[in-house]
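Novice: need a 3D model of the following:
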Amino acid sequence: MSSFLPYGRQLIEDDDIAAVAEVLRGDWLTTGPSVTRFEEALAARVGAPHAVSCSSATAGLHLACMAAGIGPGDTAVVPAVTFVATANAVRYVGGEVMFADVDPDTGLMRPDDLTRALARAGGAVKAVLPVHMAGQCEDMTAISRITREAGAVLIEDACHALGATAGNAPIGACAQSDMSVFSFHPVKTLAMGEGGAVTTRDPVLAERLARFRSHGLVRDLARMENLGLASAADGSANPWYYEMPEPGFNYRASDIQCALGLSQLGKLDRFVEARRRLADHYEAQLAPLAPMVRPLRRTGFSNPAWHLQVVLIDFQGIGMDRAALMRALHAQGIGSQVHYLPVARQPYYERLYGKPELPGADAYYARCLSLPLFAGMTEAHVERVVATLQKEIEN
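Specialist: Now for the predicted structure:
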């Protein structure tokens, strides 16, 4: 049997390994120069003044919610189709989640979905967290307008979308948002092992993000409250001294992670283009299987950076359930996954909020299946996946 094709995986090359080895031979394993270089390069790449690295995108979402001042009594709107971390980050800071429905053919929250979620929340919403699902972007012009009219903070969950553009702006430039959160998990376009980052145009938010990722500590004398303890006899800052005006977390990324991230960042355009080319080839190869099997509908308001190759399958129509198809594909060396069970259907959230009506999210979930997509694939791999899928469906 041919080699196994997982639904996603990293592409690590010799120069990536050399970059990590150089850090391992150096003086800094964490909180050193590689972190700064990576943050500066990421900010420049996406066109934002500030990038704050962190240990994971989940940490980044948590930091963004903290920086935005979300807390008990506040509500944030989250699309129902996303990974649980988007909603969980709101709960970490004591906020309530209002789930918005999504387009059943894209998995994206539509402007009308957001408007209805805001109405259900009674208009008192602190933040909106749109999700760029599978690497395809939300309609940020409309989402931003509605969010601003509601007086809410806009935090992009861009974990799938590094390298994408919305309108003329790169995702992460925060042209229409307050913060953007990225993931560098191995299945993402850029891999750091684990890792994340938050970008912003706001220096106040950037300072809060950086402070909260490192226990909430400050070392700037101008920010100290106990000046008697903070100052030496000559009025200068005591070099060992720090204060904690409010607690944060240990969410720092290491120099090891950031060295890998910096090396990978130099290949981002190549990786994104490879994924786009493979997604286009999937589109062509899957055409004969329509309407029983078809890719996500492509929108006209973004240039995606495809993270996932999601297909929508009429399982009743093909006479085969999803689990059986996934097992059959796996037996032929092809991995697949489901992205995602609507978060509102998780037991925790059902106990908390009941079972909201989300017809778009439920229809999306009933049909979605993620097929292999990663930069190390070839068009021949795509053809193998589609041919195997067709064979299993027609058997």
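
Novice: from now on I want contacts and neighbour counts done on CA atoms only, so please keep to that.
Specialist: Will do.

Novice: what's the neighbour count on S2?
Specialist: 9 (other C-alpha atoms under 10 Å).

Novice: next one: the residue nearest to it when sequence neighbours are not counted from T388, what distance?
Specialist: Among residues not flanking S2 along the chain, G333 sits closest, at 6.8 Å (C-alpha to C-alpha, 6 or more residues apart in numbering). G333 sits at a distance of 10 Å from T388 (criterion: C-alpha to C-alpha, to the nearest Å).

Novice: what do those two both touch?
Specialist: Shared contacts of G333 and T388 (C-alpha atoms under 8 Å, 6 or more residues apart in numbering): none.

Novice: just give me how far stretch 115-128 sits from the chain centre.
Specialist: 22 Å (C-alpha atoms, centre = their mean, to the nearest Å).

Novice: end-to-end on that stretch?
Specialist: End-to-end distance of stretch 115-128: 11 Å, with C-alpha to C-alpha as the criterion.

Novice: what packs against whatever helix or strand V97 lives in?
Specialist: Taking DSSP states H and E as the criterion, V97 maps to strand 96-100. The contact analysis (3 or more C-alpha pairs under 8 Å, 6 or more residues apart in numbering; DSSP states H and E) places strand 96-100 against strand 75-79, helix 84-92, helix 111-120.

Novice: before we compare anything, build this one as well:
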Amino acid sequence: MKVPFFKLSCGDNEYAYVRDVLDSGWLTTAGKAQEFELRFAECVGAKYAVAVNSCTAALHLALDALDVKQGDRVFVPTMTFTATAEVVNYLGAHPVFLDCDYLTRNITPAILRDAITRCPDIKVLMLVHFGGHPAQLLDDENGDEGILAICKRHGIRIVHDAAHAFPAQIDGKSIGGFPDISCFSFYANKTITTGEGGMLATDDEAVYARAKLMRLHGIDRDVWDRFTSSKAGWEYDVVAPGYKYNMPDLAAAVGLAQLENASLFRAARQRCAEVYFARLGSIEAIDLPRSDVSHEDHAWHLFPITLNSSASIERDSLIQELTQAGIGTSVHYKPLHRMTYYRDRYQLRKEKFPSAERLWSGTLSLPLYPTMTNEQLQYVCDQLWRLAGSSCSSLKSAA
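Specialist: The predicted structure is shown next:
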């Protein structure tokens, strides 16, 4: 049986909306992108949304809008994709890397409090909602401060790296509706896709205005306004040294169709996760991800598992065996403190990141997509039982 790591889900409207754009003769940023912005903002409960060509672009625009500049310091989790940190360097600022919780892979209030004690001059927190699991933003049932309250008390702005987190929510409020800025990814394997693309969402009008301006070369009129306005299209001003980050209508058309099915896609991914929890929970060698929110509030972009110290097979060997069995996997992530650039520039030592190190040695992500069949799910679980059970000591010794 073949089980890919990811498989695209799309229907008739993706084709229909793209055909509309092609028939219009206007392929770049225009009416479809504006419609996508409006509908996405409504979906996540934000006042404003800015469509861009990647989540990386959204993160960069977010830090620019918060006036992060040369020499500033920004908290970044080590367990994330490089984009979360690299945009800090774009502006001449410096990432300060934080460890994560072992089972959720998120920054916790305790981790944040300790980091502030050591680095009180932090300007912004880049908060990753790993795998679609919302970080602990709100105060807990005992009244202990959540991340929002801690950041507010210390004057730290939050950029939510929500690349994994659409349409996750906390207590009925979507990630995207919380302060200060949320950045989403529509990369090919994300929970909804535009092929390449992203979105910045915020309630802050000044942030919105700055991001919209900088998205397209710092020009004071976007191209659709210049086309539809009675004012001459060639008449515009450059008021800032902006970027080329706009989302074309071709991509937005796909996004609009995907957005229509976002809740169905999420429920289908949850179905897959529930099977994994039920079938794999009693394998002693595997630590499953912990969900601190209801399964309905989780986006389920990823289902990462971790081989623990009792496992008799190593992670790389397990991946190789699963590949030979026709099962696609991935690793999320090699932590940034192990990447040459960050390790060497910031003199990072792995001993400072014990949870990330523990994860790195054993983590892999299982296939998870809306159209996975029950037969595929059971096959993945059967192979994990075969390979990660108590009878696999010979595999490790052979490796």
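
Novice: superposed, what's their TM-score?
Specialist: Here the TM-score for the pair of chains, by TM-score structural alignment, normalised by the length of structure 1, is 0.91; 373 aligned residues with a C-alpha RMSD of 1.7 Å.

Novice: so which of the helices and strands packed on strand 96-100 of structure 1 comes closest to A230 of structure 1?
Specialist: helix 84-92 (31.8 Å; C-alpha to C-alpha).

Novice: okay, the angle between that closest one and strand 96-100?
Specialist: Counting by axes from the mean of the first three to the mean of the last three C-alpha atoms, to 10 degrees, helix 84-92 of structure 1 lies at 150 degrees to strand 96-100.

Novice: okay, helix 84-92 of structure 1 sits on what stretch of structure 2?
Specialist: Counting by TM-score structural alignment, helix 84-92 of structure 1 pairs with residues 82-90 of structure 2.

Novice: what do you get for stretch 375-389 of structure 1?
Specialist: Going by TM-score structural alignment: stretch 375-389 of structure 1 matches residues 370-384.

Novice: before we move on, the earlier item: out of the helices and strands packed on strand 96-100 of structure 1, deepest packed?
Specialist: Comparing those by mean neighbour count (mean count of other C-alpha atoms under 10 Å), strand 75-79 comes out on top with a mean of 27.

Novice: what's it packed up against?
Specialist: helix 84-92, strand 96-100, helix 111-120, strand 127-128.

Novice: mean shift between it and structure 2?
Specialist: Here the mean offset of strand 75-79 of structure 1 against structure 2 after fitting is 0.8 Å, by mean C-alpha distance after the TM-score superposition for structure 1.

Novice: counterpart of P289 of structure 2 over in structure 1?
Specialist: Using TM-score structural alignment, P289 of structure 2 pairs with L296 in structure 1.

Novice: run a quick neighbour tally on that match.
Specialist: 19.

Novice: list the residues that contact it.
Specialist: Contacts of L296 of structure 1 (C-alpha under 8 Å, 6+ apart): D105, T106, V310, V311, L312.

Novice: so what's it closest to, chain neighbours aside?
Specialist: Nearest residue to L296 of structure 1 in three dimensions, chain neighbours excluded: T106, at 5.2 Å (C-alpha to C-alpha, 6+ apart).

Novice: didn't that neighbour look like it was pressed against R298?
Specialist: Yes: at 7.2 Å, T106 of structure 1 counts as touching R298 under the criterion of C-alpha atoms under 8 Å.

Novice: okay, the two: which has more neighbours?
Specialist: T106 (25 against 13).
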